[in-house]
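sequence first, predicted coordinates after that:
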Amino acid sequence: MQLQLDGVDVRYARGRGERGAVDQVSLDLPAGRIGVLVGPSGCGKTSLLRAIAGLERLAGGSIAMEGHLLADAREGLHVAAEQRRIGMVFQDYALFPHLSVADNVAYGLHHMPRAQRAERVRRVLDLLGLADAAARAPHRLSGGQQQRVSLARSLAPSPRLLLLDEPFSSLDPDLRERLAQDVRSILREHGTTALVVTHDQFEAFALGDSVGVMNHGRLEQWADSYTVYHRPATRFVAGFIGQGVFAPARIVSNGDGRLVQTPLSTLHQAVAPPDDPEGSCEVLLRADDVVHDDQSPVKARVERKIFRGAEFLYTLRLGSGEQVLALVPSHHDHAVGEWIGIRPDIGHVVTFAHPAQT
């Protein structure tokens, strides 16, 4: 089912006034697709999810599925949560400890005849690789298995939309990555429209067909992962996603278009924002935009280094004083204080006005 949000506001009472948690959020999530909301703590991700589920009333805007309104602040419409046919998966699993895995999954299927209910539970457990655990108690399962049971229970009633709130945050990193990939495959196979909240941008990229970056209650960008990373819509998105720095630069024009003069070199700006004026600005330099090259005339001193197995993340200081980051294969093991050659390798030049100018 397609999910449509138009100008959604959520506010909470605070003393004698109100505190805005979600501010004018609009997005469109097509049927069968997976959307992910990412952002810092307190940015409004979970409040937005709760509003979609029907657990919070709207202070403004509307929520619809396939064009049918679930909530409309202007009309005073609020369809109760239990009538929305929306499933929700929480980070703490919320399983019933006194029920078996099968009975947990069957909990929301009491309206079905017994034989149909049993068949539905069997099919969902088989889909999630839990057929052998049907009779076991939840506490006898691993964390990853318990999260699968929680997902199975939410999928069993065939919800029109599935909401997942930090579903993997309590798992170790390796298991979290594997389970995220499995969940994506399961949701796509099941044809389920889903919206996921996470604080982990790598998880967002692994799961989402569309990724939304939230900040102070506002949705700063809603696009595919590639666009969010390579074409950040705002300075906040550019700083929050990936690892990089904002370096001083200058935009100038020539016969072939615009050039961006940076501390590393002069770059051709293939796609410039329409309101991007000539003159001083800042250029986004991500760690993967800076390449180690012993032959380069541009040198930088290693200030810090973080070993990541296959690569080092170097923090470097140019002779002109600017700081940059670089991902370097780990067989290039340079000492702190050493000067190394670097050059830019940038496919997408992204510039922003200086903060003082915005």
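Everything's here; your move. Numbering: from 1, shown residues only.

okay, CA-based contacts and neighbour counts for the rest of this
Noted.

what segments of the stretch 151-300 of the chain are strands?
161-165, 194-198, 210-215, 218-223, 244-254, 257-261, 266-269, 279-286, 290-292, 299-307 (DSSP state E, counting those that start in this stretch).

neighbouring contacts of the shortest one?
Outside of strand 290-292, the residues within contact range by Cα atoms under 8 Å, 6 or more residues apart in numbering are 324, 325, 326, 327, 328, 340, 341, 342, 343, 344, 345, 346.

so what's the second one up against?
Taking Cα under 8 Å, 6+ apart as the criterion, residue 325 is in contact with 243, 244, 245, 285, 286, 287, 290, 313, 314, 315, 316.

distance of it from residue 342?
Distance of residue 325 to residue 342, given as Cα to Cα, to the nearest Å: 10 Å.

was I right to think residue 35 contacts residue 209?
Yes - Residue 35 is within contact range of residue 209, at 5.8 Å (criterion: Cα atoms under 8 Å).

so the two - more neighbours on which side?
Taking neighbours as other Cα atoms under 10 Å, residue 35 and residue 209 compare with residue 35 leading, 26 against 19.

the more buried one should be in a helix, yeah?
No - using DSSP: H, G, I helix; E, B strand; the rest coil, the secondary structure at residue 35 is strand, not a helix.

not counting its neighbours along the chain, what's nearest residue 28?
Closest residue to residue 28 apart from its sequence neighbours, by Cα to Cα, 6 or more residues apart in numbering: residue 4 at 4.7 Å.

for comparison:
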Amino acid sequence: MPTNNADLHCEISQQSPIPLTAKFSCKAGEVLAVVGPSGGGKTTLLRMIAGLSSSEQGKIECGGKTWFDDEQHIHLSPQQRHIGYVPQHFGLFPHLTALENVISGLDHIPKIERKARALDWLERVNLHGLPARLPAQLSGGQRQRVALARALAREPSVLLLDEPFSAVDRETRERLYMELARLKSQLSIPVVMVTHDMNEALLLADKMILISQGKMLQQGKPFEVLSHPCNETVARQMGLRNIFNAEVSGRDVDANITWLKMGEQIIASDSAPELVVGQQVRWVIPNQGIRFNAITSGRLCRSINKLDIVIESMLIMGESVRVKARMADVDEVFNMDIPSHLAEKLSLKSGLATTIALKSEQVHILES
């Protein structure tokens, strides 16, 4: 793989046929997840990077080379950009073997070198022994690996993945996650991955951008976006369910703390945005910021945010339990997913009155 600086920079804007505005960069060796609901503009953005379509306005650069510039009337073809592209349903030629499919992407190198290069990449994605099979003779996960090998064998300047794991079962998806994570360490190119699966982005991406209805809502490291969504729209798109009303009861700018009041309960947030005492706000906390920690034996984790709750319902979902609980003196409901073994250990059940702790560094006040 090329070791030179091959960062991707993209700034595009258009009103038709699909409104889309985005500005971001992806460093070499970095995985950028583009996340959002269907019809939000994710695939359109990927096609613009690939050169399969162009924006009304903007500029796309990679490795210091301009791929698209509406003012300069530059629009390089996909071949000129030398991208690796894995479409949603693999895009393999059904009449070609796995080996031939990979070779089909290597027309940029001498013919004599193509077979060895293709075999090497099939080996790298753990498909040794299967080069002579047709796509119909391969499982979904194996077809996905062939598509990935074909894209990477090109030694592309950028790897583009469009919902790369959506067409395979969960077990295969988990194995492919591991495969991509392993390959990522070998790649010194930007990798842009479109997905609607938030867990996928949290697991694989170094950075993510949230897109909805053609607009970029927020960008940053996945866990930072999850912990500090800029507004309620982002919080809900991230799948956060614990969003509440509160009143600002105090601020300590020096200690970087804001005190929030819910009923008679005071909650501390490790942040001090420009708010005034008495102001009504919305705040959010991710699932991992809520702790059931050996409550039954009285060893709740050290926290200034301890809330009395009553468990309303418990829904077993495989290895985890979805717990719905209501605060004792406020009409607010917490939704929590906890491991099944912990729920059993703590003897949690419907109707139980107990206590939870909220991590103050994850109590995040939303912009109004």
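It's in. This is a predicted model, so every value here is computed, not measured.

coming back round to it: among the strands of the stretch 151-300 of structure 1, which is nearest residue 178 of structure 1?
strand 194-198 (15.4 Å; Cα to Cα).

against residue 111 of structure 2, how distant is residue 49 of structure 2?
In this view, residue 49 of structure 2 and residue 111 of structure 2 are 28 Å apart by Cα to Cα.

ok, the two, which is more surrounded?
When neighbours are counted by other Cα under 10 Å, residue 49 comes out ahead of the other of residue 49 of structure 2 and residue 111, with 28 against 10.

so the more buried one is in contact with residue 60, correct?
Yes - the criterion here is Cα under 8 Å, and residue 49 of structure 2 meets it with residue 60 at 7.1 Å.

residues that sit against both of the two, list them.
With Cα under 8 Å, 6+ apart as the test, residue 49 of structure 2 and residue 60 both reach residue 10.

so where is stretch 164-174 of structure 1 in structure 2?
Mapped onto structure 2 using TM-score structural alignment, stretch 164-174 of structure 1 covers residues 161-171.

roughly how far is that stretch from the heart of the chain?
Centre-to-centre, stretch 161-171 of structure 2 and its host chain are 14 Å apart (Cα atoms, centre = their mean, to the nearest Å).

which residue packs closest to residue 133 of structure 1, ignoring adjacent ones?
Leaving aside its sequence neighbours, residue 133 of structure 1 sits nearest to residue 101 (Cα to Cα, 6+ apart; 6.7 Å).

ok, that neighbour to residue 152 of structure 1 distance?
Relative to residue 152 of structure 1, residue 101 of structure 1 is positioned 10 Å away (Cα to Cα).

looking at these two, which is more packed in?
Set residue 101 of structure 1 next to residue 152 and count neighbours by other Cα under 10 Å: residue 101 wins out with 29 against 26.

list the contacts for the aligned partner of that one in structure 2?
Aligning on TM-score structural alignment places residue 101 of structure 1 opposite residue 98 in structure 2. Neighbouring residues of residue 98 of structure 2 by Cα under 8 Å, 6+ apart: 130, 131, 132, 133, 134, 135, 146.

ok, now residue 361 of structure 2?
Counting by Cα under 8 Å, 6+ apart, residue 361 of structure 2 touches 269, 270, 271.

tabulate those in TSV, adding columns for neighbour count and distance to residue 182 of structure 2.
Below are these laid out as TSV (neighbours: other Cα atoms under 10 Å; distance: Cα to Cα, whole Å):
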residue	neighbour count	distance to residue 182 of structure 2
269	21	37
270	18	36
271	20	37
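
across to structure 1, which of those residues hold up?
Contacts conserved in structure 1 for those, using both residues aligned by TM-score structural alignment, their matches' Cα atoms under 8 Å: none at all.

want to throw the residues you listed into CSV with distance to residue 115 of structure 2?
What follows is the contacts of residue 361 of structure 2, written out as CSV (distance: Cα to Cα, whole Å):
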residue, distance to residue 115 of structure 2
269, 59
270, 57
271, 57
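
so what corresponds to residue 229 of structure 1 in structure 2?
Using TM-score structural alignment, the equivalent of residue 229 of structure 1 in structure 2 is residue 226.

that older thread, how about TSV for the strands of the stretch 151-300 of structure 1, with distance to residue 119 of structure 1 added?
Listed next are these as TSV, based on distance: least, Cα to Cα, whole Å:
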stretch	distance to residue 119 of structure 1
strand 161-165	21
strand 194-198	24
strand 210-215	33
strand 218-223	38
strand 244-254	51
strand 257-261	63
strand 266-269	58
strand 279-286	51
strand 290-292	55
strand 299-307	50
